[in-house]
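A.B. asks: Any chance you could fold what I've pasted below:
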Amino acid sequence: MTTDRMPREKHAVLAEKFIANEQRTDWHDQTLWMVRQKRDRAAHGLPEWEQLREWASAIKAHTLSQLEQYLLEFEERAIANGIRVHWAADAAEHNRIVHGIISQHSATHIVKSKSMLTEECHLNEYLLQQGITVVDTDLGERIVQLRKESPSHIVLPAIHLKKEEVSHTFHEHLQTKKGNYDPQYLTAAAREHLREKFIDAEVAITGVNFAVAETGGFVVCTNEGNADMGVHAAPVHIACMGFEKIIPKAQHLSVFLRLLARSATGQPITTYSSYYSRPRTGQVMHLVIVDNGRSRQLGRSDFRNSLKCIRCAACFNTCPVYRRSGGHSYHTAVAGPIGSILNPNTDLKVHADLPFASTLCGSCSNVCPVKIDIHEQLWKWRQVVAAEGYVSGGKKMGMKGMALLFAHPVLYRIAGGMGRWVMHKLPGLLHRRYNPWYKQREMPAPPAKSFRNWYLQQKKTP
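C.D. replies: This is a model prediction of the structure:
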């Protein structure tokens, strides 16, 4: 799906803008690596970690192979529980359904907890066009909403911002004290502001982390309790989920809940893991199940495993490209490595650049709690992008030249020697204008000799 909100610049251009602020780039990189380290400590503290990953991957693979059966079972149980179930083929239909429910109840005060599906469908913008304002109640989401920005991370939506910027935003919109950068003070101000929204709420919108076919219930995980605050206060609850969130049995929740928070933030478990199975007395509960390209991805044997994703963002936190280019450079709701294999499925032309925003180092696959082969899918998407003609002529020529060079050792050695000579004698040719690799990097000192020459010399030395 494409929208007017999507920027026309590609990842490389948007990344260059982010990297221009070197201090922010370094801070962003270090902060996310710290989260990755917390994940590692949490994983290493659990002897059965790899077994949990194996189980989670197998459960998801089984579910995807029997998806129709489990979705129909879930729908039947949910309806029996008193939940009103809706099906949406795409983002536009999802938005119309949600708008219809809001209109049916003549609601004007809507609160929403974090939901990457509604971000994917651009629900807030759609409702705003209908004259309806939705208040995001996750702290990070509320910060970026006030700034009229999109989230840059699926777990840490405002990770690209510093406390000083949050303070300026709150001073402008919440009338906090100018220049007070204390996180506790700012959080308290946000809490007071959002409590009023919860009390007035007529409709609460949530996402869904896991939906259980066996029971017809679903789980919403938050660290702030904002989903619970909205749902327990509002007379109407609308839950929105992509159909891949389904799992067969309630007992499987223990596997995923032990993996989710540890992978996302290094916590043993999310602070609030709330299970909803039926509306409370006097409440109406709706559930919107969305396809929006997922069935197409399900039919692609090379990319089906991407639907196992539980949106923990572990791949974001470890990815050297994401950490240094920022989430907004991916021009999509779900950024990072997982977004780079999900989004080409929805619009290959618009997102053709994303599979190339990777070093193919494999770190994303190593940390994925459900063992998605992310780096392999990135490589496969590159083949699809090239086959569909969305690779520039210059890149094609360059890759063909490299293939020729690597296939002929003599040519490779000659080119290496010429390259070292140019770096020594004509460094001006390495200017940023002619060498994109050099734009945000310091060029290394050219070696006096190649590794091969050094190795041959060492062999001759007695």
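
A.B. asks: only C-alpha atoms for contact and neighbour calcs from this point on.
C.D. replies: Noted.

A.B. asks: Give me the spatial nearest neighbour of R382, chain neighbours excluded.
C.D. replies: Closest residue in space to R382, ignoring its immediate chain neighbours: P355 at 6.0 Å, by Cα to Cα, 6 or more residues apart in numbering.

A.B. asks: one more to put side by side:
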Amino acid sequence: MGLTTSTKPFKERIADSKKDEFMQKAVAKAQDAQWIKREGAREKLGNWEEWRDLGEAIRQHTVAYLPDYLEQFSDNVAKQGGHVFFAQTAQEAQDYVKKIILEKEAKKVVKSKSMVTTEVDIDPMLLGLDDVNVMETDLAEFILQMDDWDEPSHIVFPSLHKNREQIREVFEKKLGYKGDNDPKNLANCARETMRQFFLEADVGITGCNFAIADNGMINLDTNEGNADLTISIPKTQIVLMGMERIVPTMKEAEVLDNLLARSAVGQSLTTYVTFAGRKLVDESDGPEDYHVVILDNGRSNALGGVFQSVLQCIRCGSCLNVCPVYRHIGGHGYGSIYPGPIGAVLSPILGGYKQFKELPFASSLCGACTSTCPVKIPLHELLIEHRKVMTDDLKMMRGFDDVQMRVIGLGTQSPFLFNSALRVAHTGLGVLSTKKNISVENMYQFGGFVNKGPGLVKGWTDVRDLPRPPKYKDSFKKWYQLHKAGEINND
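C.D. replies: Take a look at the predicted model:
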């Protein structure tokens, strides 16, 4: 899978998403429910905007001094007997993990939910090794694994696109489950399957919400406790983290944990807030062999430039839960493991414009994502910056769409051409118009609506009503001219 979740073209993915009515209803329901929970949790915290300012300041400071904090973190891990590997690419990260698995002659590997492990294709690599079995232990990721490694559709709720009956069918097929579709019974089935695997696991692999620079520990926020088992039982632990997921001290981690829990799941704090590292001498459990893989994989492309603020992201998924585009196309429509507004900004940075050129345009630029972001990333402004880069710097938008926009530009900046277009618009668009029953007074009084617009207009008319323009004598411009000249009675 890696960063890309689909080989289908963008328009084909969107067409598939438009047909998936269950997914659309599930996303809408989740967005509405999360709005209530999220805003309620934020309100209880009090002074939410001040917390956002503090979160932004912490993340901006950390990213600005990233090399220093990464070096400090690495030194402190080493002091505890752990190992740190800096991976420039996904392949380097994958090769390092593979080396550890082979050295340990591991047979069973347990994983907790991690976007970075998905980004670097750890699961396919492990599945390709002889006599190695891997199990995703986050319930949602476990469901996707059982369903032949289905693609995730949300950063926080990966199996959002599935209902409980679909999950029951998957468990029946893969696990021999014979019960009903009650979520409690389904969860118990998953728990029984995982628990034995946990006890026999040789290696545990986790992600990292935040790494603490001044003590070398990692911070994990979870709701199921699976990450704690992944850390505690296997003798070897491998942590994969994006290089930006670091904070100076525990004090800053505490602030970000508060922001993350409220923004991601609408809770005052996640059920399990874990700080962990290599097993200490007086501890009864934990890894004896401890490895941290710090991944770049394109993140440094954002450093020192206009896109640097995207590295502030704490992966809460809040921007997905307010996005009107995500509401309609779901996660799979983006074709990236990072969907929604954050994915539309981050994916072209990590994977390049050639692979993700459509994503910066998959936005209404309403700004809801920016308004909800707990660390104040200006997401909609960064989407505009992506469009500027592709259009002005890389000259990627030089096709027929660009020709149409140039013609429109010439027409709208010339009073003569614009006035001429107004005079012929009613007649010219008549051949593309159709009648429709009037549902709103006067909306279609000028002869129907355009439902098969040409070129760029088609993207609008495929999903919206575009009323046919009035005759020139009935246009607003003509009315205004007469009104200004005093030929129309104001009464």
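
A.B. asks: Just give me the match in structure 2 for the residue nearest to R382 of structure 1.
C.D. replies: Taking TM-score structural alignment for the superposition, P355 of structure 1 sits opposite P360 in structure 2.

A.B. asks: dump the residue contacts of the nearest residue to C366 of structure 2 once chain neighbours are set aside.
C.D. replies: Distances taken as Cα to Cα, 6+ apart put H380 closest to C366 of structure 2, at 7.5 Å, once the chain neighbours are dropped. Listed by Cα atoms under 8 Å, 6 or more residues apart in numbering, the contact set of H380 of structure 2 reads 341, 365-367, 369-370.

A.B. asks: Buried subset of the residues you listed as a ChimeraX selection?
C.D. replies: Typed into ChimeraX, the line below selects the buried ones among those, using 16 or more other Cα atoms under 10 Å:
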select :341,365,367,369,370
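
A.B. asks: The contacts of H380 of structure 2 in helices, which ones?
C.D. replies: Among the contacts of H380 of structure 2, the members falling in helices (DSSP state H) are 341, 369-370.

A.B. asks: and which of the residues you listed is nearest A261 of structure 2?
C.D. replies: C369 (17.1 Å; Cα to Cα).

A.B. asks: Columns distance to G55 of structure 2 on top of the ones in helices among the contacts of H380 of structure 2, output as JSON lines?
C.D. replies: Listed next are those as JSON lines, based on distance: Cα to Cα, whole Å:
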{"residue": "P341", "distance to G55 of structure 2": "19"}
{"residue": "C369", "distance to G55 of structure 2": "16"}
{"residue": "T370", "distance to G55 of structure 2": "14"}
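
A.B. asks: Would you mind checking which of those residues is nearest to R398 of structure 2?
C.D. replies: Relative to R398 of structure 2, and with distances defined as Cα to Cα, the nearest of these is P341, at 24.7 Å.

A.B. asks: Kindly state which residue of structure 1 is aligned to that closest one.
C.D. replies: So P341 of structure 2 corresponds to P337, using TM-score structural alignment.

A.B. asks: Can you give me every residue that contacts the match of P355 of structure 1?
C.D. replies: P360 of structure 2 sits in contact with 344-345, 383-384, 386-387, where contact means Cα under 8 Å, 6+ apart.

A.B. asks: a markdown table for the residues you listed, including secondary structure and distance to G266 of structure 2?
C.D. replies: As requested, these are exported to a markdown table (DSSP: H, G, I helix; E, B strand; the rest coil; distance: Cα to Cα, whole Å):
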| residue | secondary structure | distance to G266 of structure 2 |
| --- | --- | --- |
| A344 | helix | 24 |
| V345 | helix | 24 |
| L383 | helix | 26 |
| I384 | helix | 29 |
| H386 | helix | 31 |
| R387 | helix | 33 |
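
A.B. asks: And those residues, which of them are buried?
C.D. replies: For the contacts of P360 of structure 2, buried by 16+ other Cα under 10 Å: 344-345, 383-384, 386-387.

A.B. asks: just those residues now: which is nearest V431 of structure 2?
C.D. replies: R387 (33.7 Å).

A.B. asks: Tell me which residue of structure 1 matches up with that closest one.
C.D. replies: Checking with TM-score structural alignment, R387 of structure 2 has R382 as its match.

A.B. asks: I figured that match was touching F356, is that so?
C.D. replies: Yes - applying Cα atoms under 8 Å, one finds R382 of structure 1 in contact with F356, separated by 6.9 Å.

A.B. asks: measure the match of P341 of structure 2 to D291 of structure 1 for me?
C.D. replies: Distance from P337 of structure 1 to D291 of structure 1, counting by Cα to Cα, to the nearest Å: 21 Å.

A.B. asks: circling back to that earlier point, from the contacts of H380 of structure 2, which two are the most distant?
C.D. replies: Longest span within these, Cα to Cα: P341 and C366, 10.9 Å.

A.B. asks: Where do the strands of the stretch 251-400 of structure 2 begin and end?
C.D. replies: With DSSP state E, counting those that start in this stretch, the ranges of strands along the stretch 251-400 of structure 2 come out as 272-276, 289-295.

A.B. asks: Tabulate those in CSV, adding columns for mean neighbour count and distance to E254 of structure 2.
C.D. replies: CSV is the format used below for the strands of the stretch 251-400 of structure 2 (neighbours: other Cα atoms under 10 Å; distance: least, Cα to Cα, whole Å):
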stretch, mean neighbour count, distance to E254 of structure 2
strand 272-276, 17, 10
strand 289-295, 23, 21
